[in-house]
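Asker: Here is a sequence with its predicted model. Questions after.
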Amino acid sequence: MKEYLILDGYNVINAWPSLKKNADVDLEGAREELAARMAEYSSYTGKNIIIVFDAHLVKGNNGSKEVLRGVKIVYTKERETADSYIEKAIMSIAKTNRVVVATNDWAEQQMVLGGGATRVSVRELIIDFENIKNKIKIKTSKTKTEKDILSTRIDPVLLRKLEKLRRS
């Protein structure tokens, strides 16, 4: 069973303080930053991430989908809200997979629960993301320390020979 995390894109951006601040200046940059954060999140958790952005007020918009750093990004078509897209996605994905939706929209949270998925608030998502970033930081610093310890255990003569061999 695969796990999916679906984000109501603009809802998440507007509730995530650093992304909101960025969006006030550069909305495209905030969308890209959200995708980058979710790519990192996905690589650690193994979850499939779908970010849905409203484009329902854009005249003649046929909608679009793209994959950016392993994250599926959806822009809804004209007259289709992110909520309605997410509802349809839940109905098809949740039949055979675990689906979690990140949003602060109360009405959408009720729809999510009724559709067989679970929900997390944006605050919960931020906390989970920060915890994962800390785990990655600890893991990488531990790996670096282990490498440093290994180099102190090897005979200096052998270490120079290995270094010479590596460089040739």
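Answerer: Now that the structure is in, tell me what you want to look at.

Asker: can we go C-alpha only for contacts and neighbour counts from here?
Answerer: Fine.

Asker: now the helices for the protein?
Answerer: 9-15, 17-25, 27-45, 82-93, 106-114, 122-153, 156-167 (DSSP state H).

Asker: Against that first model, consider the following:
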Amino acid sequence: MKTRWSVASQKHLLVDGANILHTWPELRALLRRERTAAQARLMSELSAAHDSEGVRVTVVFDGSGAELEVTCPGGLQTFAVVRTPRGMTADDFIERWVGRADEPAACWVATGDVGEGRTVAALGAQWITPDQLAAWTRRAAGGLDAKLAGRGRENDRKWQRRS
């Protein structure tokens, strides 16, 4: 019997972390100097999609430990960083997640690996390229900026009415 992982019906963005770090030029340059800073920058970029669109985000890296490691930066369970155990690649994890998802079509996988992209698409997920992911995060950041500016104007009007 196949174990099913419960995945909410909302859109779930699964990111092949190492692939994106090596594909986005600004992250690739930073990666050469400081891996931790490059990973933090990737998380920051992805947080725009998470925060402005309510997208669940999971960034997956190849790990080297004995067990699967999951952390939730900022304490939000809807934004996770996964490091696979030794012997399991990020691709393996992503494929298993999509294959066991209740709604594979709600999974969006970001990778520049054509073979991986085709595999997850065959499993029912949406495959997006690193360039498509970059465009998405820019749009999301722009939408978030607009929302914040609108709230700032609204707060200003409320304060003016109170004065």
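Answerer: Arrived safely. All figures in this text were calculated on a predicted structure; none of them were measured in a lab.

Asker: thinking again about what came up before, out of the helices of structure 1, nearest to S64 of structure 1?
Answerer: helix 82-93 (12.1 Å; CA to CA).

Asker: rewinding a little: mean neighbour count and distance to G60 of structure 1 for the helices of structure 1 - can I get that in JSON lines?
Answerer: Shown next, in JSON lines, are the helices of structure 1 (neighbours: other CA atoms under 10 Å; distance: least, CA to CA, whole Å):
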{"stretch": "helix 9-15", "mean neighbour count": "20", "distance to G60 of structure 1": "21"}
{"stretch": "helix 17-25", "mean neighbour count": "15", "distance to G60 of structure 1": "25"}
{"stretch": "helix 27-45", "mean neighbour count": "17", "distance to G60 of structure 1": "20"}
{"stretch": "helix 82-93", "mean neighbour count": "18", "distance to G60 of structure 1": "17"}
{"stretch": "helix 106-114", "mean neighbour count": "16", "distance to G60 of structure 1": "26"}
{"stretch": "helix 122-153", "mean neighbour count": "13", "distance to G60 of structure 1": "31"}
{"stretch": "helix 156-167", "mean neighbour count": "10", "distance to G60 of structure 1": "59"}
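
Asker: now for these, which one comes closest to I51 of structure 1?
Answerer: Closest among the helices of structure 1, using CA to CA: helix 9-15, at 5.5 Å.

Asker: Which other helices and strands does that closest one contact?
Answerer: helix 17-25, helix 27-45, strand 48-53, helix 122-153 (3 or more CA pairs under 8 Å, 6 or more residues apart in numbering; DSSP states H and E).

Asker: Make TSV from the ones you listed and add distance to L7 of structure 1 to it.
Answerer: Formatted as TSV, these follow (distance: least, CA to CA, whole Å):
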stretch	distance to L7 of structure 1
helix 17-25	14
helix 27-45	10
strand 48-53	5
helix 122-153	9
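
Asker: follow-up on the earlier one: in JSON lines: the helices of structure 1, plus distance to E3 of structure 1.
Answerer: What follows is these, written out as JSON lines (distance: least, CA to CA, whole Å):
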{"stretch": "helix 9-15", "distance to E3 of structure 1": "18"}
{"stretch": "helix 17-25", "distance to E3 of structure 1": "25"}
{"stretch": "helix 27-45", "distance to E3 of structure 1": "9"}
{"stretch": "helix 82-93", "distance to E3 of structure 1": "10"}
{"stretch": "helix 106-114", "distance to E3 of structure 1": "15"}
{"stretch": "helix 122-153", "distance to E3 of structure 1": "15"}
{"stretch": "helix 156-167", "distance to E3 of structure 1": "42"}
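
Asker: Can you tell me which of these is nearest to M1 of structure 1?
Answerer: Checking the helices of structure 1 against M1 of structure 1 by CA to CA gives helix 82-93 as the closest, at 10.6 Å.

Asker: Mind listing residues that contact that closest one?
Answerer: Outside helix 82-93 of structure 1, the residues that touch it by CA atoms under 8 Å, 6 or more residues apart in numbering are 6, 8, 52-54, 76, 99, 108, 111-112, 115-117.
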